[in-house]
Structures are given as C-alpha cells and as structure tokens.
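> My questions are about this predicted structure, shown below with the sequence.
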Amino acid sequence: MTSETSDVHARFGTIGIWSGALHPADPGRRGEVSEAVAELDELGYGTLWIGGSPSMEEVVPVVDATRRITVATGILSIWQHSAADVAEQIARIEKRHPGRFVLGIGVSHDALTPQYARPYSEMVAYLDALDAASDPVPAARRVLAALGPKMLKLSAARAAGAHPYLVTAEHTAQARATLGPDALLAPELKVVLDTDLDRARTVARETLSMYLQLPNYTSNLLRLGFEEADFTGGGSNRLLDALFALGDLDTARARVDAYRAAGADHVALQVLTADPHSDLPRAEWRELAAAFSLGRP
C-alpha cells in the first residue's frame, strides 16, 4: 500500500453516509442540503457519498459546505461526463479543498444508459483519459463501482479500491479476496431504523423493487446463491435480511460489524425513509453517529 493510498483509506473513516438527496432537483433546497451536510461533518462521519449519479457541478456545493469530511460521488456515470471535464473540475475542487474529494465512477446500467456497450473496456478507456488529462486524477483519488471479479480487479489495479452497491456481507468477503489486502473496500448498506419488522420490510421493498429490474444487480445476486423467486414482490424476506439492516440501532451495528468482519474498510450507510430520494433523515443520522461513537473530541 502506497502512502497516498494509505492516506485515502484513513480519510474515508470506517462509517459514512450515502444519500441520493444531496443534489436536489429543486434549487430552493440547496440551503437545506448545505445545513445537513455541515451537520454530518460535525457528527464525525468519515465520508459523505453523493448518491444517484451526481454531476461534478452538484458536488461543489457539498464540498464547500463542509470542512473536514471526505466527499465522494456514489457514483458519477462515465457515460454522462467526459473524463477531461471531470478532471478539470476536480482540479478546481482540489485547489480549494485539498485532499477532500474522491471520484467514484461507474458504468451504470444498460436499461438507464442508451449508449451502454462494452462497459469494462469503456471503463478502462475512461481511466486512461483521467490519467492523460492536463490535471490527472490520481488512482488513489478514485474508486470504482464494482460488483463482478473483472471490475473488482480493475479497482485494485487502477484505483484506490471499490465501492460496491447493493451487496451482502458474503459478497464483501468475496470482493476482499479478489481485491487483495490493500485496496479500499467500501460497500453501501441500506438501513431502515424501525423496530416494526413488517413496516421496515415495506420500506425496504419500495426501494429494492427498482433495483431488481436492473440485471447488473440481479446477476450479482444470482452469483451469490439467490434465486429468481427471491426477486418477486419486491424481494423475499431472505433477500431483504441479507441486503438491509432492518430494526434498531443494535441491528445496524451488528450488520456493519458483519461487513467489517468480511473485509470492508468502510461502510456507507444509506438511511431509507418513505422518500429516500428527497428526505434528509437528520434525526436518524444523529442516532447512528451516537451508536457508532463517531463524535470527535
């Protein structure tokens, strides 16, 4: 592990927050988002993941509103943004906020991207372009959205590591074996803080049903031993229990412990509510920060 990669690992911390509501469609909500991310910074989380395929323009207000926390894209689609433009924008962020931004990139999904083709080769070409930019983006300052073995190996060879989304602790163990001991492994984990298990599963299924329409995810789950029957009705209980932390704070801690024991360096928590695309669940973020003893002296 190089000193630069080691520094990135340290900057990520062990617990982060992932939210797709941090680049709101309504410009009038930007003040609310700035207040929320400033609080997440103060709560002691290591990394703030801007979910839902953000643009670099949407990253800037989040970095500007914080002072310590690492900010990462989770993830920026390589099909929607040229590598040259991204590298130029990152260079501007780096001048203002040295060392606080990490580029998370991925190939998205066939169903969501008309130009989707040869995803692995296109990712390699994108990384080559980031390296060749007038202001290159160092490998230690980027992570890849990776599920399968080929993309995981690329994450170890050409980036700081991997940010797998919608994965189990078992996948985390397999990913660690593929990545080797040094690469960063930062899986996302969805959390529903509700002790009424039926109600928590309802919230989980409302979110999961969308992802179960995307073959990249279902193919990965099939490789992990799930069956097509697990994908019906928004997901079987077995599938929900493997992919989510459903219940109280002790449940969330136990699930994170399982991912960490499987080889995760960092776990990005996505708190689900009735509308995770717009809600900023600040009360739950505070509760989780306290449960993981994240507060800084």
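Cool, the structure landed.

> contacts, neighbours, all on C-alpha from now
Will do.

> What residues of stretch 287-297 count as buried?
288-289, 292, 294 (16 or more other C-alpha atoms under 10 Å).

> Would you mind giving these as CSV with distance to residue 128 and secondary structure added?
Formatted as CSV, those follow (distance: C-alpha to C-alpha, whole Å; DSSP: H, G, I helix; E, B strand; the rest coil):
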residue, distance to residue 128, secondary structure
288, 39, helix
289, 38, helix
292, 39, coil
294, 37, coil
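
> Any chance of CSV for the residues you listed, columns distance to residue 176?
CSV is the format used below for these (distance: C-alpha to C-alpha, whole Å):
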residue, distance to residue 176
288, 25
289, 26
292, 23
294, 25
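
> Please tell me I have it right and residue 189 contacts residue 264.
No: with contacts counted by C-alpha atoms under 8 Å, residue 189 stays clear of residue 264, the gap being 11.2 Å.

> Please, where are all the strands along the chain?
With DSSP state E, the ranges of strands along the chain come out as 15-19, 47-51, 70-74, 76-77, 101-106, 142-144, 161-162, 184-185, 188-193, 244-247, 267-271.

> what's the angle from the second one to strand 15-19?
Here strand 47-51 runs at 20 degrees with respect to strand 15-19, directions being taken by axes from the mean of the first three to the mean of the last three C-alpha atoms, to 10 degrees.

> Kindly report the same for the last one.
For strand 267-271 against strand 15-19, the angle by the same axes, to 10 degrees is 40 degrees.

> So which residues make contact with strand 267-271?
Strand 267-271 is contacted from outside by 14-19, 47, 49, 186-193, 256, 259-260, 281, 284-285, using C-alpha atoms under 8 Å, 6 or more residues apart in numbering.

> Is there a quick ChimeraX command that grabs whichever of those residues are buried?
Written as a ChimeraX command, the selection of buried residues from the contacts of strand 267-271, which uses 16+ other C-alpha under 10 Å, is:
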select :14,15,16,17,18,19,47,49,186,187,188,189,190,191,192,193,256,259,260,281,284,285
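
> then this one, side by side with the first:
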Amino acid sequence: MTQNWGMTIPFYDRSLSKAQDLIAELPALGYTDVWSAEVNGTDGFVPLALAAQWAPQVRLGSAIVPVSTRGPGLLAMSAATLADLAPGRFVLGIGASSPAIVERWNAGTFAKPYARTRDTLRFLKRALAGEKVSEAYETFEVKGFKLERAPKTPPKIVLAALRPRMLRLAAEEADGAITNWLAPADVQKVRAEIGPDTELIARLFVCVDEDTERVRETARWMLASYLTVPVYAAFHDWLGRGEVLRPMHEAWAAGDRQAALKAIPDEVVDDLIVHGDAATCRARIKEYVANGLDTPVLAPLPGAMPIDQAVRELAPEA
C-alpha cells in the first residue's frame, strides 16, 4: 500500500472559513489525505466538500460520522454527494460514536452499537452501489430507498474500530479500520486483528513544543475526557493499560477531576501524545508507520509553534 500522510481539518486555531489557504497548501507539502471529524464542532461533510475544491489532489475522509445521528438514507445521500464531488477520492468513515454524542447531544438512541454499525455498513454498500434497498436489519428497517443519483464511483467505507469484534468486521466487510488514542507499540496488536491487507488509519495528536511539562498539563485534560468514555476505557483495558489507568477512573467516577488528571502517569501521556520538536515528532510518527499504520492522520495541537508552521514542519517532505 502506498504510504499516506494525512491532516485533520479544520485546524484547532482557526475556523473553516479561514482555513482555505493552508488546506490548499497541503498537497505541495506532501500530505496525501485530509480527514474531518464530527463531535461538537464542524460536521463531518462540509469541510471535505470545501477541501475537494481547495485541494483537488488529496483523498478526503470522514473520521468519523456516527451511524446513529442520521437516518440511513440521509447518510447515503451525504456520502453520495461527496463521492460525486471527488470521484474516487472520498472515503466514508463511520462508527458507533458514544452515548454522550448520540443521546445527550442529538436526542438519539445509543443501542447495540456493533449491530447498528454493521447494519449501516451493509445498507450503505448497497445504496451507494445504486440498488433499491428494502431490508429489515437487526437495528432498523428500510423500505424502498434508492438514491436519485448514485455515485459513478462508490466511496470506500471504513469503520471506527477499537476492539477485536469491530476490527474484524472492518477487515471482513469494510475497506479499512480507523482507530484513535494509541501508542506506536499498540499498532501491532490492532494490526493483528485485521491482517496485513486492510488499511489501518489512526488520528495522532501532535504538539510541536519542547516544554514537556506544559504539553503534559494540556494533554491530561484531553486524555481524561476521552479515556473515561466507556468505549475508550475498554479499548485501553484491551491494550493493557487497565491497571495503570484505574486510579484515574476511580477519581473521575468520584467527581474529583483534579485527582483524575494527576493520576494519569507521565508515561501514558507520552505514549499517546506525540510531542517535542518537529524532528522528534516526525520520527515518532514514523514509528507508528513502521509498526503497521498505513495512514497517520495528524491533528496538530496548539503549542509553542504556531499551527500553520507545525503543519509545514510535520509534513513528510519537511
């Protein structure tokens, strides 16, 4: 597989409306991909639609769009629109997301996350191929849906996957797996579940800053907010960090946020956040690649170096 080098858009320090010039610069810097996200900022599709015009050479991917915040038909329509804008260059990343995003923020139902993701994948493969779909899946039923204009080139579909069952689904029925919050040494364990031929994509949080203590202080807030989510807690149990993260989980459950932050060991922060000078960060990213990561998707964090400069200095051709 050709080595990819991705960038997360939009950037942390600017709105999408002010990102055009930097996004347009990415191909010349050697970035092959841009990947959006969808939590509580921009949605997963609009940034990619704009990037399709601003940087027409790059591959576009969503990492990820939840399967329970849109109906299956609407999700198919959005994917078809992007596939039409960027034929052969759009990758639809979908996943279960979390109870907070699905239920508390979007008034949806977070139930049977594995089955809902599997069912959505199977529906989308048929719908995006132009089929008329009438099917009673385990988690929803579709009656007579057919895209008015199916894309000439259906997009590849990749799954957010953190543990063996979903990773195997990604390998067996999708076109790749997306993961998050892992160390270089964790890649081999994830890769073992999907085999050598399935694309493995991961978002890597990178802070170009040589002030280690400052980076750790900021990173602890990010780590606590993610690793206390049940799916990520289970992921890191599987990766072998259950005991070392237990004090953090206990303090968080007790409502003591400061104690939870202090309980995250330095080595965990350093494992999961790429930081240091630009050369050190690039070398660390290459460790992920050496261990089996096909597509690192960088997410530069605010630090001593301005983000636009960090984007340039983290490029593979820097």
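Done, it's in. Since the model is a prediction, treat every value here as computed from it, not as a measurement.

> And for whichever residue in the first structure pairs up with residue 89 of the second structure, the neighbour number?
Counting by TM-score structural alignment, residue 89 of the second structure lines up with residue 100 in the first structure. Close neighbours of residue 100 of the first structure, defined as other C-alpha atoms under 10 Å, add up to 21.

> For residue 100 of the first structure, which non-adjacent residue is closest in space?
Nearest in space to residue 100 of the first structure, with sequence neighbours left out and distances taken as C-alpha to C-alpha, 6 or more residues apart in numbering, is residue 70 at 4.7 Å.

> repeat for residue 256 of the first structure
Nearest one to residue 256 of the first structure, counting by C-alpha to C-alpha, 6+ apart, is residue 267 at 6.8 Å.

> Could you find the counterpart of that neighbour in the second structure?
Using TM-score structural alignment, the equivalent of residue 267 of the first structure in the second structure is residue 296.

> any idea how far its match lies from residue 102 of the second structure?
26 Å (C-alpha to C-alpha, to the nearest Å).

> same check, this time on residue 37 of the second structure
Per C-alpha to C-alpha, residue 37 of the second structure is found 15 Å from residue 102 of the second structure.

> Nearest the middle, which residue of the first structure would you pick?
Closest residue to the average C-alpha location of the first structure: residue 74 at 4.4 Å, with C-alpha atoms, centre = their mean.

> tell me the contacts of it?
Counting by C-alpha under 8 Å, 6+ apart, residue 74 of the first structure has contacts 18, 49-54, 104-105, 145, 163.

> Would you reformat the residues you listed as TSV and include distance to residue 235 of the first structure?
Output for the contacts of residue 74 of the first structure, formatted as TSV (distance: C-alpha to C-alpha, whole Å):
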residue	distance to residue 235 of the first structure
18	22
49	25
50	25
51	22
52	21
53	24
54	27
104	27
105	27
145	23
163	23
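
> if we go to the second structure, which of these are intact?
Checked against the second structure using both residues aligned by TM-score structural alignment, their matches' C-alpha atoms under 8 Å, the contacts of residue 74 of the first structure keep these contacts: 49-52, 104-105, 145, 163.

> which of those lies closest to residue 128 of the first structure?
Using C-alpha to C-alpha, residue 105 is the member of these that lies nearest residue 128 of the first structure, at 13.3 Å.

> Surely that closest one and residue 139 touch.
No: at 11.9 Å, residue 105 of the first structure and residue 139 do not qualify as touching, with contact defined as C-alpha under 8 Å.

> Pick out whichever of the two has more residues nearby.
More neighbours surround residue 105 than the other of residue 105 of the first structure and residue 139, with 25 against 21 (other C-alpha under 10 Å).

> gap between that one and residue 163 of the first structure?
According to C-alpha to C-alpha, residue 105 of the first structure and residue 163 of the first structure sit 9 Å apart.

> ok, now residue 29 of the first structure?
27 Å.

> okay, the two: which has more neighbours?
Neighbour tally, residue 29 of the first structure and residue 163, criterion other C-alpha under 10 Å: the higher count belongs to residue 163, 27 against 14.

> what's the matching residue for the residue nearest to the centre of the first structure over in the second structure?
The alignment partner of residue 74 of the first structure in the second structure, by TM-score structural alignment, is residue 63.

> how close does its match sit to residue 160 of the second structure?
Distance, residue 63 of the second structure to residue 160 of the second structure, by C-alpha to C-alpha: 7 Å.

> Also residue 212 of the second structure?
Distance, residue 212 of the second structure to residue 160 of the second structure, by C-alpha to C-alpha: 30 Å.

> Report the contact partners of residue 279 of the second structure.
Residues in contact with residue 279 of the second structure (C-alpha under 8 Å, 6+ apart) are residue 314.

> quick one on the thing from earlier: who touches both of residue 63 and residue 160 of the second structure?
In contact with both residue 63 of the second structure and residue 160: 93-94, 178, using C-alpha under 8 Å, 6+ apart.

> In a markdown table, list those residues along with distance to residue 2 of the second structure.
Shown next, in a markdown table, are these (distance: C-alpha to C-alpha, whole Å):
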| residue | distance to residue 2 of the second structure |
| --- | --- |
| 93 | 19 |
| 94 | 23 |
| 178 | 17 |
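
> of those, closest to residue 70 of the second structure?
Of those, the one sitting nearest to residue 70 of the second structure (C-alpha to C-alpha) turns out to be residue 94, at 11.2 Å.

> hang on, the closest one packs against residue 65?
Yes: at 4.8 Å, residue 94 of the second structure counts as touching residue 65 under the criterion of C-alpha under 8 Å.

> Grab the nearest non-local neighbour of residue 224 of the second structure.
residue 261 (6.6 Å).

> Quick check, that neighbour in contact with residue 221.
Yes: the pair residue 261 of the second structure / residue 221 is scored as a contact, 6.7 Å apart, by C-alpha under 8 Å.

> more neighbours, the two?
Higher neighbour count among residue 261 of the second structure and residue 221: residue 261, with 22 against 15, using other C-alpha under 10 Å.

> Starting from residue 38 of the second structure, give me the distance back to the more buried one.
25 Å.
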